[in-house]
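>>> No sequence on hand, only this structure:
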């Protein structure tokens, strides 16, 4: 199993498949998951001839269950260390949800000269929490509720999220995918409770406005209009306006976890953007 050790001694687990001479695509997973959440996309793009890389964020999956550095600056710095270790160039960075924030900060602060394009899917930027400057955001009480539920019974909380709003399985007539629910729970429970607790503030309170404004490479912004986790009006709609060179695609009726349950729709759209 492949790992690097960061400057502060944290071990970051990663997968690196495909020809080392091929264009690399690096995937950034959502909270509280792992690189395994990208299995479908990694196999799809590998078959298309790309080199595919996915890592477990610190505190998540098979990386160190650290109690430090569980915030976006360090997440992005960890990615920069991994990218440097693998010497990735002309790379496409694809981030989902919290991973969309991580990818945004990495590309903005560390990616110059190494990044060709980026794709944000159901991503948290510009900022999720409601404030005077972000009146359309979610109240802090929502995220306080996440923290209380995680601390009280993390296992049940993760089952509730996966079987309900994440994949839209709480919608009338939804086709329930029990395997997706169990896999979401499995990934979440692999990580450390402290890191995942801290990450709630990282994904909800970090302001990516200046990061988005500074990114020069083309960015594809994808979002479902039935996203119950990261509402589209206060995320994709705003991010696409802040980015210098963006394309926005909104999917009618699709949920936050559409990369898993609607991979057949999203994968070809991402491929078409990468090949432009």
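Yes, it's here. Predicted, not measured: the structure shown is a model, and the values here were computed from it. Numbering: from 1, shown residues only.

>>> alpha carbons only for contacts and neighbour counts from here, please
Will do.

>>> so how far is residue 82 from the residue lying closest to residue 55 once chain neighbours are set aside?
The shortest distance from residue 55 to any non-neighbouring residue, by Cα to Cα, 6 or more residues apart in numbering, is to residue 14 (4.0 Å). Going from residue 14 to residue 82 by Cα to Cα, to the nearest Å gives 9 Å.

>>> In three-state terms, label residue 268 for me.
Secondary structure assignment for residue 268 (DSSP: H, G, I helix; E, B strand; the rest coil): helix.

>>> how near is it to residue 48?
On the measure of Cα to Cα, residue 268 and residue 48 end up 11 Å apart.

>>> another one to put next to it:
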């Protein structure tokens, strides 16, 4: 397996596919998944002339499970160390959900000297938590409920999310894929118990407003208007106003899992943006 050790001793697993001399696209996954969640998109772009790189976030997948450091600053710094380790410049950075927050925080902390373009898909930016300053957000009770459900029966909790709102399989007429459900559950169960628990706070309460304002490269924001995990009104519609000259594309009826439920359209959109 391809791994490297961060400065705080965390082992990070990553995939590195395609022509080593080709333009680079990096992928940051959502909670509580791993780089496996991006394989369809990675295969498509690598098959069309790109080098694609995706890592398992600390505490997720095949990376190690540190007790501390399960926050956006550490996630962003791990990504920075991966790019340095592989000597990557001019990367097209793609982040989904929590991974979108990771990409935004990376730019907030490390700038865009290694970044050519950005894609935020179903991203948790600018902030998910409702407050007086963010009335479009979700109340803290939602995230407290996630934590309670997780601690009560983590395995069933993951199964319920995958079987329902994540892919939109709870919608009338939805074409349910048991394979997708099982893959999501498997990835979730590979997370460290505390790592995944801590990440709920990280993805819901971190404010990325100032990070988004620092994105000064071409940016594509993709979001499904039926995203039940990260509702579009409190995320993409706001983020598009904070990032200078960002392009927003809304997928009508799209779920949180565009990489699966809108795979062909998403793959085409990502390839077109990468080639532009």
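Perfect, I can see it now. The structure presented is a predicted model; accordingly, all values stated were derived computationally and were not measured.

>>> what's the distance between the residue nearest to residue 65 of the first structure when sequence neighbours are not counted and residue 193 of the first structure?
Nearest non-adjacent residue to residue 65 of the first structure, counting by Cα to Cα, 6+ apart: residue 59, 4.1 Å away. Going from residue 59 of the first structure to residue 193 of the first structure by Cα to Cα gives 8 Å.

>>> Comparing the two, which residue is more hemmed in?
Taking neighbours as other Cα atoms under 10 Å, residue 59 of the first structure and residue 193 compare with residue 59 leading, 29 against 20.

>>> Do I have it right that the more buried one meets residue 191?
Yes. Assessed by Cα atoms under 8 Å, residue 59 of the first structure is found in contact with residue 191 at 5.7 Å.

>>> joint contacts of the two?
Contact criterion Cα atoms under 8 Å, 6 or more residues apart in numbering; residues bridging residue 59 of the first structure and residue 191 by contacting each: residue 65.

>>> Correct me if wrong, but residue 120 of the second structure is in a strand.
Yes. Per three-state DSSP, residue 120 of the second structure lies within a strand segment.

>>> Check the alignment and tell me where it lands in the first structure.
Matched by TM-score structural alignment, residue 120 of the second structure corresponds to residue 120 in the first structure.

>>> which element is residue 180 of the second structure on?
Using DSSP states H and E, residue 180 of the second structure falls within helix 178-189.

>>> Have a look at how far, on average, that helix is from the first structure.
Following superposition, helix 178-189 of the second structure is found to deviate from the first structure by 0.3 Å on average (mean Cα distance after the TM-score superposition for the first structure).

>>> Buried ones in whichever helix or strand comes after that helix, by neighbour count?
Downstream of helix 178-189 of the second structure, the first helix or strand assigned by DSSP H and E is helix 193-205. In terms of neighbour count (16 or more other Cα atoms under 10 Å), helix 193-205 of the second structure has its buried residues at 193, 195, 196, 197, 198, 199, 200, 201, 202, 203, 204, 205.

>>> Tell me how far the following helix or strand past helix 193-205 of the second structure lies from the chain's centre.
Downstream of helix 193-205 of the second structure, the first helix or strand assigned by DSSP H and E is helix 209-213. Offset of helix 209-213 of the second structure from its chain centre (Cα atoms, centre = their mean, to the nearest Å): 17 Å.

>>> on average, how far is helix 209-213 of the second structure from the matching bit in the first structure?
Helix 209-213 of the second structure versus its aligned partner: 0.4 Å mean (mean Cα distance after the TM-score superposition for the first structure).

>>> Read off where that helix ends up in the first structure.
Using TM-score structural alignment, helix 209-213 of the second structure pairs with 209-213 in the first structure.

>>> what's next to that stretch, contact-wise?
104, 105, 108, 109, 125, 126, 127, 239, 242, 243, 244.

>>> run the last query once more with 6 Å
When contacts are defined by Cα atoms under 6 Å, 6 or more residues apart in numbering, stretch 209-213 of the first structure is touched by residues 105, 108, 126, 242, 243.

>>> With stretch 59-70 of the first structure instead?
10-13, 34, 56, 58, 190-192, 195, 198-199.

>>> Buried only: go through these for me.
Using 16+ other Cα under 10 Å as the burial test, those include 10-13, 34, 56, 58, 190-192, 195, 198-199 as buried.

>>> in the match of helix 209-213 of the second structure, what counts as buried?
209, 211, 212, 213.

>>> quick revisit: okay, now the residue nearest to residue 55 of the first structure: neighbour count?
By other Cα under 10 Å, neighbour count at residue 14 of the first structure equals 20.

>>> Is it in contact with residue 57, as I believe?
No. The pair residue 14 of the first structure / residue 57 is not scored as a contact, 9.1 Å apart, by Cα atoms under 6 Å.

>>> list residues touching both of the two?
By Cα under 6 Å, 6+ apart, no residue touches both residue 14 of the first structure and residue 57.
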